[in-house]
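> quick one, fold the following:
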Amino acid sequence: MKIYNRLMQQLNINNWCIVIYAPFSIYLNYKILPTLINNYSNNFNEVSEEFKKKGNIEETLN
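I've put the predicted structure just below:
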């Protein structure tokens, strides 16, 4: 019986972790990550546009 109670306590803690973590992970996946990816790809596009305008790396560095 003692083992059973210990097991139920453990399960209870795990369930609370899931309840707290799941909404956060959903928010992370659908809100934070896409904005990070968009910002990164926008910066990358700007940099590659600069390179296209300048021609080669030496001119860009100068």
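
> switch to C-alpha atoms for all contacts and neighbour counts from now on
Will do.

> what's the longest helix anywhere in the chain packed up against?
Ranked by residue count, the top helix of the chain under DSSP state H comes out as helix 2-27. Contact partners of helix 2-27 among helices and strands, from 3 or more C-alpha pairs under 8 Å, 6 or more residues apart in numbering; DSSP states H and E: none.

> chain center to the following helix or strand past that helix: distance?
Going down the chain from helix 2-27, the next helix or strand is helix 33-54, by DSSP states H and E. Computed by C-alpha atoms, centre = their mean, to the nearest Å, the separation of helix 33-54 from the middle of its chain amounts to 18 Å.

> quick one more, to check against the first:
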Amino acid sequence: MTEKEMHSYRLTSMVEPSDKMLDAIMSGVAVMARQSTENAHKELVRRFDALKREIKVYQESLRKHA
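As a prediction, this is how the structure comes out:
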């Protein structure tokens, strides 16, 4: 199946997808889901690292004023 054929199909269509078309659609969804999960994990790690740096700066400022 060509990419054009896959993108032209809509699940709301009155035509049932072929097994090959459905397999291609599901494979595409799986790839997008894995990429989304990877991106979310990277963002979570980035935010935790930023928060750890902020906490460290805050703790150091408390020690200086103690």
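
> may I have the TM-score of the superposed chains?
The TM-score (TM-score structural alignment, normalised by the length of the first structure) is 0.57; 47 aligned residues with a C-alpha RMSD of 2.6 Å.

> rewinding a little: so the longest helix of the first structure versus helix 33-54, what angle?
On the basis of axes from the mean of the first three to the mean of the last three C-alpha atoms, to 10 degrees, helix 2-27 of the first structure is oriented at 40 degrees to helix 33-54.

> what distance do you get for the residue nearest the centre of the first structure to Ser25 of the first structure?
Against the mean C-alpha coordinate of the first structure, by C-alpha atoms, centre = their mean, the closest residue is Leu33 at 4.1 Å. Using C-alpha to C-alpha, to the nearest Å, Leu33 of the first structure is found at 10 Å from Ser25 of the first structure.

> same thing with Ser48 of the first structure?
33 Å.

> what does Asn15 of the first structure give?
Taken as C-alpha to C-alpha, the span from Asn15 of the first structure to Ser25 of the first structure is 15 Å.

> what does the residue nearest to the centre of the first structure align to in the second structure?
Residue correspondence, TM-score structural alignment: Leu33 of the first structure in this structure matches Ala40 in the second structure.

> one more: Lys54 of the first structure?
Lys54 of the first structure maps onto Ser61 in the second structure, by TM-score structural alignment.

> what is the neighbour count of its match?
Residues lying near Ser61 of the second structure (other C-alpha atoms under 10 Å) number 11.

> the one 4 residues further on now?
Neighbouring residues of His65 of the second structure were enumerated by other C-alpha under 10 Å; the total is 6.
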